[in-house]
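Chemist: please find the sequence and the predicted model below.
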Amino acid sequence: MRRLLIGLATGAVFVAATACGSSDSGGSGSGSGSGSDEPSSGGTTTVKVGVIPIIDVAPMYLGQKKGFYSERGIKLSLTSAQGGAAIVPGVVSGQFDFGFSNTTSLLVAQSKNVPVKAVVNGVASTGKEGADFAELAVKKGSPLKSAKDVEGKKVAANTLNNICDTSVKNSVRKDGGDPSKVQFVEMPFDQMPAAIDNGQVDAACVVEPALATIKAKGGTSIASLFVDVSPDLTVAMYFTSQQYAQKNPEMVKKFQEATAESLAYADSHPDEVREIITTYTKIPGTLLETLTLPRWPAEADRTSLEKLAELGEQDGLFDKAPDLDKLLP
C-alpha cells in the first residue's frame, strides 16, 4: 500500500499546508490525527479537508461561511494542495479526513485497490462548448487553433495522470491528432497564465480563476476538454478513506448533508460564489464578473464517469478496470 500511495503522489507536490479559510470562516481549525475522532469544545468537531485553490470548491467555503457545517457540529480545517493525485494519499494516510479530487484520480486509486470512497458530489461541466469553467487555453496570438495542434507541444496540467491529461488526449484524438505526442508539464493552476505568457508551455488545461486571467490578456480557448468527454461530466467529488467511513459513519453523513446543502446554495447564488473565491484565491476583483462558473449538481453523473473510466483504460492508467459501485456513494 505504501508503494501505491507514493505512486499516486509522484509529481503532485503538496503546497505548504496552510489552512485557506477566510478570517471569519473558522477555516484555520487545527488538530492532530483524525480530527473527527475527538469533539472539540462546544460540541464541535474539527474536520480536516484537502482542497485545491480553484473555483470548484467555492461551495465548501460558502457553506462554511453560511453555517451549514457548524449547524451540524463541524468545524472545517481546509488545507490547500496542488491536485487530487496529491490529496488521495493524504486522505488514506489520515492527514485529511476528507478530500476533493478529480474523478480520474479517484478511478486510478480505486483500480489500484487504494481504500477510497466518494461521499458526495463535487463539481460538473457547464456542458457548453467554448463556455466551460475549464478549457484548453493558449496565449494571445498563438498559432495553435484546435486540439490537434497541441500534438508535439507542451501542455500544462496541474497533476499528471488525472482528468486534465486524459481529457486533453481525448480532445486531441477527436480532432484527428496523436495524443501520445503531447508533452505534459506539471504545475499548479495559478502558475499556468505566466507559463503560457513566457513560453514555458504552449497551452494549458486550466480552470477558473486562472482561465479568466489568461482570457484577460487576450488568450483564447482551442478546446472545451470536459465538454468533449461528456456534456454532463462529473469532474470531481469529495471523498474519504474506507477506514474513516467505517469508523465515523455519523460524521460522514453530516459532512454529506452539509456539502450537499452548500452545493445547492452555490448553484443558486452566483454572486456570492464570485465573492467567496477572493478569500482563498489570488483572483483580481476586476476579473470576477468574467469568471465562467461550473455547475454544482446534487448527484454524480454515472454515464460520464463510465466514459472517464473508458478513456483511462485507453490511456493505460489502470492496472484493472475501476469498480464504480465500490467507489461511488
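Modeler: Ah, there it is. Numbers count the residues shown, from 1 in each chain.

Chemist: drop to CA atoms for contacts and neighbour counts, all remaining ones
Modeler: Noted.

Chemist: tell me where the protein has helices.
Modeler: 2-9, 58-66, 84-92, 103-111, 163-174, 192-197, 210-216, 225-229, 242-247, 249-268, 270-276, 302-314, 324-327 (DSSP state H).

Chemist: closest one to residue 44 among those?
Modeler: Taking CA to CA, helix 249-268 is the member of the helices of the chain nearest to residue 44, at 11.0 Å.

Chemist: contacts for that closest one, please.
Modeler: Contact with helix 249-268 is made by 36, 58-60, 62-63, 68-69, 72, 74, 119-122, 245, 272-273, 295-298, as judged by CA atoms under 8 Å, 6 or more residues apart in numbering.

Chemist: quick check: residue 100 touching residue 50?
Modeler: Yes: in this structure, residue 100 is within contact of residue 50 by CA atoms under 8 Å, at 6.2 Å.

Chemist: now do the shared contacts for those two.
Modeler: Counting by CA under 8 Å, 6+ apart, the shared contacts of residue 100 and residue 50 are residue 87.

Chemist: here comes the other one, which I'd like you to weigh against the first:
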Amino acid sequence: MKKWFKAGFALFMVAVLIIPLAACGQDKVQTVKVAEVTRSIFYAPQYVALEKGFFEEEGLKVELTTTWGGDKTMTAVLSNAADIGLVGSETSIYVYAQGSNDPVINFAQLTQTDGTFLVSREKINDFSWDQLKGATYLGQRTGGMPQMVGEFVLKKHGIDPKEDLEMIQNIDYANIPNAFASGTGDFVQLFEPQASMFELEGIGHIVASFGTESGHVPYTTFMAKQSYMKKNPETIEKFTRAIHKAQKWVESHSAKETAEVIQPFFKDTDLSLIETVVDRYKSQGSYATDPILDEEEWKNLQDIMDEAGELPEEVSHDTLVNTEVAEDIMK
C-alpha cells in the first residue's frame, strides 16, 4: 500500500509540475497576423517557413491572409487587421508621402528582383527589345511595381512606352492572361506560373525577364507600422529569424525539394510546374538570400518610381527601412 501510495504521489507531482509548464509554454506562443499581397510561388521562402515549422520554432503562430492587392494589404496593416504586410516597398513610400504619423517600416526583404516576364505571342529565336516597337503590349496597373519596372526596362532599351508601342492598361490584373489568351496583344508582361503555363500550352513564349533586366530592387518586403515594431521588438526579431532560416533553406535545397514543400499552398498547380517556376526565380536571383534591404536597392527602387513619374517624394533609406533587426539575427 505504501509503495502504491508513493508511486501514485510521484505521478501526481509530475503532473502538477508538467501541466503548469505546458500552459506556460502555450502562453509564450504569440499569434502574428500576416497579409500577403497575393498568393505566388514568387514568395516561396515564406511558405517554406510555414511548412517547415520555422515560425513555431520561434514561438510564433502565423495567421496568413491573402489580400489580393497592394492597396488592400496596406489598408490591412494601417487598420490593424494585420500586424505585418508582405507587399512592394513602394507602398510604404506612398503612405509616408500622405503624411502618416505612424509610418510603415520595411524590416525584412523577401524578393529582390521583379517577378514578371515578357511573353511573346509568336516564338522568337533571336529576341531583341526593338522588336516591341509598333507592337501591341498588354501592361500592368499604373503605379504598381510591375508596370513601373516594365517601363523602366523599356526605356533602358530605347523604347518610349507612350510613343513606340500601343500600351493597353485598361484590363484588370486578374483578366490580363485571359485577354492575351483570347488574342489581345502581341506581347504581355506576366508573373509566374502563368508565363510558364502559356509556354506549355503554346499560347505564348517567354522571351525576356524583367527581373534580370531591372537589377536588384526591394520588390516584396515584410513591413509593419512603426508603433507595432516598437511595441513588439521580440516578435519582429523572431519573425525575421524564421524568414532567414527559410531563405537559407531555399538557397541550399533544390528547386524540386522547395516545390514539394510549398505545394500545399498551390494545390491546383502541377508539381513539375511549381518546380520549373522555383528554378527560374532561383536561377535569376529573385529570392533574397538574407532579409537585409540595403541602400543601393532602395535607391534603385526610387529611381524606377521616379522614371515612371510615380515617386511622390524622395525618402531616405533610414526613414522607412530598418536593417538592424536583420543584421542582428545574422550575427
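Modeler: Arrived safely, thanks for sending. Just so it is clear, the structure is predicted and the values come from calculations on it, not from any experiment.

Chemist: wait, which of the helices of the first structure is closest to residue 283 of the first structure?
Modeler: With CA to CA as the criterion, residue 283 of the first structure lies closest to helix 210-216 of those, at 7.6 Å.

Chemist: just the buried residues of the contacts of helix 249-268 of the first structure.
Modeler: Neighbour counting with 16 or more other CA atoms under 10 Å marks 36, 58-60, 62-63, 68-69, 72, 74, 119-122, 245, 273, 295-298 as buried within the contacts of helix 249-268 of the first structure.

Chemist: the strands in the stretch 1-150 of the second structure, which residues?
Modeler: 30-36, 60-66, 84-87, 104-111, 116-120, 136-138 (DSSP state E, counting those that start in this stretch).

Chemist: please report how far the residue most central in space within the second structure lies from residue 186 of the second structure.
Modeler: Centroid check for the second structure by CA atoms, centre = their mean gives residue 220 as the closest residue, at 4.1 Å. Using CA to CA, to the nearest Å, residue 220 of the second structure is found at 28 Å from residue 186 of the second structure.

Chemist: what do we get in the first structure for residue 252 of the second structure?
Modeler: Counting by TM-score structural alignment, residue 252 of the second structure lines up with residue 268 in the first structure.

Chemist: go on, residue 315 of the second structure?
Modeler: So residue 315 of the second structure corresponds to residue 322, using TM-score structural alignment.

Chemist: how many neighbours does the match of residue 252 of the second structure have?
Modeler: 12 (other CA atoms under 10 Å).

Chemist: and for residue 172 of the second structure?
Modeler: 11.

Chemist: OK, contacts around the nearest residue to it once chain neighbours are set aside?
Modeler: Nearest non-adjacent residue to residue 172 of the second structure, counting by CA to CA, 6 or more residues apart in numbering: residue 141, 7.8 Å away. Neighbouring residues of residue 141 of the second structure by CA under 8 Å, 6+ apart: 147, 169, 172, 173.

Chemist: out of these, who's the most crowded?
Modeler: residue 147 leads these on contacts (other CA under 10 Å) with 19 neighbours.

Chemist: could you measure from residue 256 of the second structure over to residue 52 of the second structure?
Modeler: For residue 256 of the second structure, the distance to residue 52 of the second structure - CA to CA - is 15 Å.

Chemist: actually, residue 149 of the second structure.
Modeler: Applying CA to CA to residue 149 of the second structure and residue 52 of the second structure gives a distance of 33 Å.

Chemist: these two: who's more crowded?
Modeler: Counted by other CA under 10 Å, residue 149 of the second structure and residue 52 do not tie: residue 149 has more neighbours, with 29 against 16.

Chemist: isn't that one up against residue 114?
Modeler: Yes: contact criterion CA under 8 Å: residue 149 of the second structure and residue 114 qualify, at 7.2 Å.

Chemist: who touches both of those two?
Modeler: Both residue 149 of the second structure and residue 114 are contacted by 210, 214, under the criterion CA under 8 Å, 6+ apart.

Chemist: picking up where we left off before, how about the residue nearest to the centre of the second structure, what's its partner in the first structure?
Modeler: In the first structure, residue 220 of the second structure lands on residue 236 (TM-score structural alignment).
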